[in-house]
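Trainee: okay, sequence plus prediction incoming.
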Amino acid sequence: MKYYGKIAFVATLMALAGCQSSGQKTAANAPVDPEMDRCGASELQQYVGKPLTALETLRFEKPVRAIPYNSAVTMDFNLNRINFLGDLQGNITKVYCG
């Protein structure tokens, strides 16, 4: 008889554990601060993973800066400029304003 109480307790814990969310937020569902997204970088996240050379054929209304891996850039902060940050292989890892 005492096993039924333990089984019910374990079953309840398992049911509650299945109802929890992971709590991890991805970039796709994270809220966007309109002030920090003046350049529209949130709409250009589909370029992450593509080569930096893919930007050569595109036209943008705002200033754009492609930043290859380990390159020197100026420290001026321009929220209207779109930055494409590249990795060692030349692929885009981050798109952000600044």
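Mentor: Yep, it's here.
Trainee: going forward, measure contacts between C-alpha atoms and count neighbours the same way
Mentor: Noted.
Trainee: doesn't residue 97 make contact with residue 83?
Mentor: Yes. Contact criterion CA atoms under 8 Å: residue 83 and residue 97 qualify, at 5.9 Å.
Trainee: would you say residue 95 is within a helix?
Mentor: No. Remark: residue 95 does not belong to a helix; assigned using DSSP: H, G, I helix; E, B strand; the rest coil, it is strand.
Trainee: then this one, side by side with the first:
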Amino acid sequence: MAASPSCISLVVLVALATVASAQLSPTFYSASCPGALAAIKSGVTAAVSSDPRMGASLLRLHFHDCFVQGCDASVLLSGNEQNAGPNAGPNAGPNAGPTRQ
């Protein structure tokens, strides 16, 4: 049974609406943590000022954490957290290991 053009159009419209509403937002933390963006910016600016290679290092770190094998945010974990519970043993994710300095 062939689908009518209006049904196909409706499915495409719903799919596009879903994708459009799932975008990242720079104001995501504006209500729950209003100072987050300023704190992150000042911290990164200070780190890059003290070591010019830090910008490239952060970009590489987050690329490999998020895009290579999926975001698991393990760069945010300390060494104790990476080796605890579900992050240890055979179920360990790709970034389980020593704390990044």
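Mentor: Received, thanks. Here the structure is a predicted model, which means the values were calculated and not measured.
Trainee: post the TM-score for the overlay when you can.
Mentor: In this superposition the chains share a TM-score of 0.32, using TM-score structural alignment, normalised by the length of the first structure; 54 aligned residues with a CA RMSD of 3.9 Å.
Trainee: so which strand or helix has residue 5 of the first structure?
Mentor: helix 2-19 (DSSP states H and E).
Trainee: check which element follows that helix along the chain.
Mentor: Next element after helix 2-19 of the first structure (DSSP H and E): strand 64-67.
Trainee: for that next one, buried residues please.
Mentor: 64, 66, 67 (16 or more other CA atoms under 10 Å).
Trainee: could you point out which element follows that strand?
Mentor: With DSSP H and E, the next secondary element past strand 64-67 of the first structure is strand 82-86.
Trainee: show me what that following strand is packed up against.
Mentor: strand 64-67, strand 92-97 (3 or more CA pairs under 8 Å, 6 or more residues apart in numbering; DSSP states H and E).
Trainee: which other helices and strands does the last one contact?
Mentor: With contacts defined as 3+ CA pairs under 8 Å, 6+ apart, the packing partners of strand 92-97 of the first structure are strand 82-86.
Trainee: now do the strand it packs on against strand 92-97, angle only.
Mentor: 160 degrees (axes from the mean of the first three to the mean of the last three CA atoms, to 10 degrees).
Trainee: want to throw the helices and strands packed on strand 82-86 of the first structure into JSON lines with distance to residue 14 of the first structure?
Mentor: Formatted as JSON lines, these follow (distance: least, CA to CA, whole Å):
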{"stretch": "strand 64-67", "distance to residue 14 of the first structure": "48"}
{"stretch": "strand 92-97", "distance to residue 14 of the first structure": "38"}
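Trainee: nearest to residue 19 of the first structure, of the ones you listed?
Mentor: When these are compared by CA to CA, strand 92-97 sits nearest residue 19 of the first structure, at 33.0 Å.
Trainee: re the thing from before, okay, the buried residues of strand 64-67 of the first structure in JSON lines with distance to residue 10 of the first structure next?
Mentor: Output for the buried residues of strand 64-67 of the first structure, formatted as JSON lines (distance: CA to CA, whole Å):
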{"residue": "64", "distance to residue 10 of the first structure": "56"}
{"residue": "66", "distance to residue 10 of the first structure": "54"}
{"residue": "67", "distance to residue 10 of the first structure": "53"}
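Trainee: fine by me, thanks again.
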